[in-house]
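Asker: pasting a predicted model and its sequence here:
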Amino acid sequence: MNGDVRLLGLSKSARYALMGLVHLAARPQEGLVLVEAAARALELPPSYLAKLFQRMARKGLLTSHRGPRGGYALARAPEDITLADVVAATQEPAAGKRECLLEPRGCTGAKVCSIHEDVLAAERRIQDALSRITLAQAARTQPEVNHAA
């Protein structure tokens, strides 16, 4: 299987943002979390996670605090943030043309492919599922991190 296959069609940014925010939700007792510590625990590139955390802060999902005791924390309770919220915060607004499985130029306006409606229905089901799962629910399955590493 190709290593570039995207889980549920999610981008790397969406997956990393989900991992990062679930990590924060699983550790409320830690208060502010440094990006470097989260990146190390999740085995993600620190600079990439830092950019994602900055974006999540701009979108209102995280709060950031500067200084020697700074870091990031969830802006709302983990029960109030869904996986769909996180995914939406990582995505750029659509430009009218949709990528397509069958048409190299994408599905646009009146010209859509033969499976367009089926693909849209599948996307809606995935969106609905992500909208029902909160960070709190996802955090319940997080393993404890070895802080000695």
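Answerer: In hand now; what should we look at?
Asker: use CA for all of it now, contacts and neighbours both
Answerer: Fine.
Asker: give the contact list for residue 112.
Answerer: Counting by C-alpha atoms under 8 Å, 6 or more residues apart in numbering, residue 112 touches residue 106.
Asker: 10 Å - rerun?
Answerer: Contacts for residue 112 (C-alpha atoms under 10 Å, 6 or more residues apart in numbering) come out as 98, 100, 102, 103, 106.
Asker: rebuild these as CSV, extending it with neighbour count and distance to residue 137.
Answerer: Listed next are the contacts of residue 112 as CSV, based on neighbours: other C-alpha atoms under 10 Å; distance: C-alpha to C-alpha, whole Å:
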residue, neighbour count, distance to residue 137
98, 15, 31
100, 16, 32
102, 13, 36
103, 14, 38
106, 15, 36
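Asker: second structure follows, compare the two:
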Amino acid sequence: MRLTTKGRFAVTAMIDLALHEGKGPVTLAAISQRQEISLSYLEQLFGKLRRHQIVESVRGPGGGYSLARRAEKVSVADIIIAVDEPIDATQCGGKENCHSATHEGGARCMTHDLWTTLNAKMVDFLDSVSLQELVDQQLQKQAQANVVQLHRSAAPAAGALPLAAGEHS
């Protein structure tokens, strides 16, 4: 099982939206530019997110999208399910007809229960991760990068020796 581009882009765009919505509605054009995701693709994804009441839209000048509920109330599973991303590792898509009709009338394969259990674990995990947690992780990474950058700019140039007392450069 692998997450498709649709699910990855939806989660990425939602993190971007949550990071930037403090200044008002966020345009899809801005998300598109920052995340390098096609604007038309974002329009499709956000249409689905809006129908699932995860985001709301504001029309007109200064319009865009904002979260329909607080970020801590939106799970990654909510986002992925809203954009019709299947979370299914079974061969049969959960229909229990893993083998073709030539094998015992479409019976389940021997590993069906294993993959079904994996599906449940994946949904449980994705449901346990909130959008706010992902936003907080990004803010923490940005803060760490800023500290490293400040630290580097304050460090003396490589190879420079400290001046002895009384010396002038």
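Answerer: Cool, got the structure. None of these values were measured; they are calculated from a predicted model.
Asker: so which of the contacts of residue 112 of the first structure hold up in the second structure?
Answerer: Mapped onto the second structure and checked by both residues aligned by TM-score structural alignment, their matches' C-alpha atoms under 10 Å, those keep the contacts 100, 103.
Asker: just the ones in strands from the contacts of residue 112 of the first structure, please.
Answerer: Nothing among the contacts of residue 112 of the first structure maps onto strands, per DSSP state E.
Asker: now the alignment partner in the second structure of residue 91 of the first structure: how far from residue 47 of the second structure?
Answerer: Under the alignment (TM-score structural alignment), residue 91 of the first structure maps onto residue 84 of the second structure. To residue 47 of the second structure, residue 84 of the second structure is 12 Å away according to C-alpha to C-alpha, to the nearest Å.
Asker: just want to know which of the two has more residues nearby.
Answerer: Neighbour count, other C-alpha atoms under 10 Å: between residue 84 of the second structure and residue 47, residue 47 has more, with 17 against 13.
Asker: distance of the residue nearest to residue 134 of the first structure when sequence neighbours are not counted from residue 29 of the first structure?
Answerer: Leaving aside its chain neighbours, residue 134 of the first structure sits nearest to residue 82 (4.1 Å; criterion: C-alpha to C-alpha, 6 or more residues apart in numbering). Using C-alpha to C-alpha, residue 82 of the first structure is found at 20 Å from residue 29 of the first structure.
Asker: and if you look at residue 98 of the first structure?
Answerer: 42 Å.
Asker: so how far is stretch 115-134 of the second structure from its chain's centroid?
Answerer: Averaging C-alpha positions (C-alpha atoms, centre = their mean, to the nearest Å) puts stretch 115-134 of the second structure 13 Å from its chain's average.
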